[in-house]
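Asker: Got a sequence here, can you build the structure:
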Amino acid sequence: MEVKRIATNVSHFLILSLAINVFTSSTPKTTATAPVSYTNYRAFVKTACNATTYPMMCYNSLSSYATAIKANPIKLCTTALSLNVKVAKEASSVVSKLLKKTQKPYGGGGSIQRPETLILRDCLDEIKDTIDELKQATVEMKNISRSSGDKGERVTNARTFLSSALTDETTCTDGFDEMTKVNADTKKKVKKVILNLSRTTSNALALVTALRY
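Answerer: Below you'll find the predicted structure:
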């Protein structure tokens, strides 16, 4: 009888163990909380963004890249610059489309230019310069980890390019402030995209400036 009772207990134990294993394996892993490392990476991005001019804007744009950035300040800056270039290209597209609308064709094969045509053309040139400067700043940042040269000099170069880009963006809308007879809707659209661009560049500059080399 004792042997039979022991056998029964062992059988119950095996059945219980099997049930636990089945339950555990069938429970979705996605219900678990986020890994500590991912949480820490987001915290790193948030802390870095708190030192920028527009911290919420900075965090909203970069937090989704936290896993790729990890806690690498160079990666943080290069990611911010890549997004900066994307915003600049979007601004260029908006201004380019507005410029085309200001040039009304007429019978002689030429065009009638509106007062804001020249402003938009100059603005477009400024944005193109901005894109080039942002790309050069990106190259400087990427070369920090590739080169054994003066890292401090590369950071300084990146800051210079970003500062120049910020100046070009500000210059882009100066013409609208100096000329009163311009299309109000066009002026509003350009100012909106340039404001977004300048804030993005300002944040990128702050992140690069925070580097210590």
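Asker: From now on I want contacts and neighbour counts done on CA atoms only, so please keep to that.
Answerer: OK.
Asker: what helix or strand is the spatially most central residue of the chain on?
Answerer: Computing the C-alpha centroid of the chain and ranking residues by C-alpha atoms, centre = their mean puts residue 83 first, at 3.4 Å. Element membership for residue 83 (DSSP states H and E) is helix 73-101.
Asker: buried ones in stretch 169-187?
Answerer: 169-170, 172-173, 175-176, 182, 186-187 (16 or more other C-alpha atoms under 10 Å).
Asker: How about stretch 155-162?
Answerer: Buried residues in stretch 155-162, counting neighbours by 16+ other C-alpha under 10 Å, are found at 155-159, 161-162.
Asker: can you tell me which residues contact residue 104?
Answerer: Listed by C-alpha atoms under 8 Å, 6 or more residues apart in numbering, the contact set of residue 104 reads 111-113.
Asker: for those residues, which one is nearest residue 39?
Answerer: Distance to residue 39, by C-alpha to C-alpha, is smallest for residue 113 among these, at 54.3 Å.
Asker: Could you check how many residues crowd around that closest one?
Answerer: 15 (other C-alpha atoms under 10 Å).
Asker: same check, this time on residue 34
Answerer: 9.
Asker: so it, which of the three states?
Answerer: Put simply, residue 34 is coil when judged by DSSP: H, G, I helix; E, B strand; the rest coil.
Asker: Looks to me like residue 211 is in a helix.
Answerer: No - looking at residue 211 with three-state DSSP, it is coil, so not inside a helix.
Asker: Another for comparison:
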Amino acid sequence: MQTHLTLILFTLFLYLFFTGSAAAHDEAQDLVRSSCIHARYPKLCLRTLSNYSGPAKSPLDIAEAALRVSLAHARRASEYLGASKGGARSSSLSKLQRAALSDCEELISDSVDELQRSLEELKHLRQETFRWQMSNALTWVSAALTDGDTCLDGNVGPEVNRRVADVARVTSNALYLINRLGESGKGKPKPKLNAQPRSKK
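Answerer: From the prediction side, this is the model:
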């Protein structure tokens, strides 16, 4: 009898667990869709953030996830550029192209730093400095976009252009989501409640 009851309780636990997980997943996907619908590249936004494995329970989570995606793409591009500059490919380039490739590597490396700084800002938002911190985050992501555009202006070849353009697209979406977060104020931390004074005896 007790074994039967245990089995029933275990089955009920599994049902509630998977039902709750499915509901949370659907809620997260709805948040991603509503966040991405007006992004510059909505399909890319939806695809990259739907595949993101981190939490997505708030607009702040979405903005952080978008920055993490952008940072990952920028790091891969930076690694590719570093390998290209020192690899056999560079020997077939003209002096002007090698200079452009070197400049591009430096620019994308700067983008990585700027995206990292923006992510750190979002991870440590404070109620009293929220607007200032959001302004910082937007400035750094905008700078990362400018770096990518400058890189694309150089004659660095189609493969480099493809990778840098990919970084630019996900970064543009991240910029939109951070701006959306700042305008809505939904990522603003709640003020901390003052500790209750001790009663005098």
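Asker: Give me the TM-score for these two chains.
Answerer: Overlay of the two chains. TM-score (TM-score structural alignment, normalised by the length of the second structure): 0.76; 180 aligned residues with a C-alpha RMSD of 3.2 Å.
Asker: what are the ranges of the strands in the first structure?
Answerer: Using DSSP state E, the strands found in the first structure span residues 103-105, 111-113.
Asker: could I get those strands as CSV with distance to residue 193 of the first structure?
Answerer: Formatted as CSV, those follow (distance: least, C-alpha to C-alpha, whole Å):
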stretch, distance to residue 193 of the first structure
strand 103-105, 21
strand 111-113, 23
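Asker: Which of the ones you listed sits closest to residue 66 of the first structure?
Answerer: Smallest distance to residue 66 of the first structure across those (C-alpha to C-alpha): 44.4 Å, for strand 103-105.
Asker: Aligned to the residue nearest to the centre of the first structure, what sits in the second structure?
Answerer: Using TM-score structural alignment, the partner of residue 83 of the first structure in the second structure is residue 69.
Asker: What lies in contact with stretch 37-52 of the first structure?
Answerer: Residues contacting stretch 37-52 of the first structure (C-alpha under 8 Å, 6+ apart): 55-56, 58-59, 62-63, 66-67, 69-71, 76, 202-203, 206-207.
Asker: what does stretch 52-70 of the second structure give?
Answerer: Against stretch 52-70 of the second structure from outside (C-alpha under 8 Å, 6+ apart): 27-28, 31-32, 35, 45, 48-49, 115, 118-119, 122-123, 167, 170-171, 173-174, 177-178, 181, 186-187.
Asker: Next: stretch 106-122 of the second structure.
Answerer: In contact with stretch 106-122 of the second structure (C-alpha under 8 Å, 6+ apart) are residues 60, 64, 67-68, 70-71, 74-75, 77-78, 133-134, 136-138, 140-141, 143-145, 147-148, 150-151.
Asker: ok, now with 6 Å
Answerer: Contact partners of stretch 106-122 of the second structure, identified using C-alpha atoms under 6 Å, 6 or more residues apart in numbering, comprise 71, 74, 78, 137, 140-141, 144, 147.
Asker: Make TSV out of those residues and add distance to residue 98 of the second structure.
Answerer: As requested, those are exported to TSV (distance: C-alpha to C-alpha, whole Å):
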residue	distance to residue 98 of the second structure
71	25
74	20
78	15
137	32
140	27
141	27
144	22
147	18
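Asker: Please tell me how far the helix holding residue 83 of the first structure is from the chain's geometric centre.
Answerer: Centre-to-centre, helix 73-101 of the first structure and its host chain are 9 Å apart (C-alpha atoms, centre = their mean, to the nearest Å).
Asker: for stretch 165-179 of the second structure, same thing?
Answerer: On C-alpha atoms, centre = their mean, the centre of stretch 165-179 of the second structure falls 8 Å from the chain's centre.
Asker: what's the distance between the residue nearest to the centre of the first structure and residue 155 of the first structure?
Answerer: Distance, residue 83 of the first structure to residue 155 of the first structure, by C-alpha to C-alpha, to the nearest Å: 18 Å.
Asker: what ranges do the helices span in the first structure?
Answerer: 2-26, 36-49, 55-62, 66-69, 73-101, 117-146, 151-172, 174-178, 184-209 (DSSP state H).
Asker: For the fifth one, buried residues please.
Answerer: What it means is helix 73-101 of the first structure. The neighbour-count check on helix 73-101 of the first structure (16+ other C-alpha under 10 Å) flags 73-81, 83-85, 87-89, 91-92, 94-95, 98-99 as buried.
Asker: Looking at the strands of the first structure, which is nearest to residue 26 of the first structure?
Answerer: strand 103-105 (65.0 Å).
Asker: now residue 190 of the first structure, nearest residue through space, not along the chain?
Answerer: Leaving aside its sequence neighbours, residue 190 of the first structure sits nearest to residue 95 (C-alpha to C-alpha, 6 or more residues apart in numbering; 6.5 Å).
Asker: any idea what that neighbour aligns with in the second structure?
Answerer: Per TM-score structural alignment, residue 95 of the first structure is aligned with residue 81.
Asker: I'd guessed its match sits against residue 105; true?
Answerer: Yes - Residue 81 of the second structure lies in contact with residue 105 (C-alpha atoms under 6 Å); the separation is 5.4 Å.
Asker: Appreciated, that's everything.
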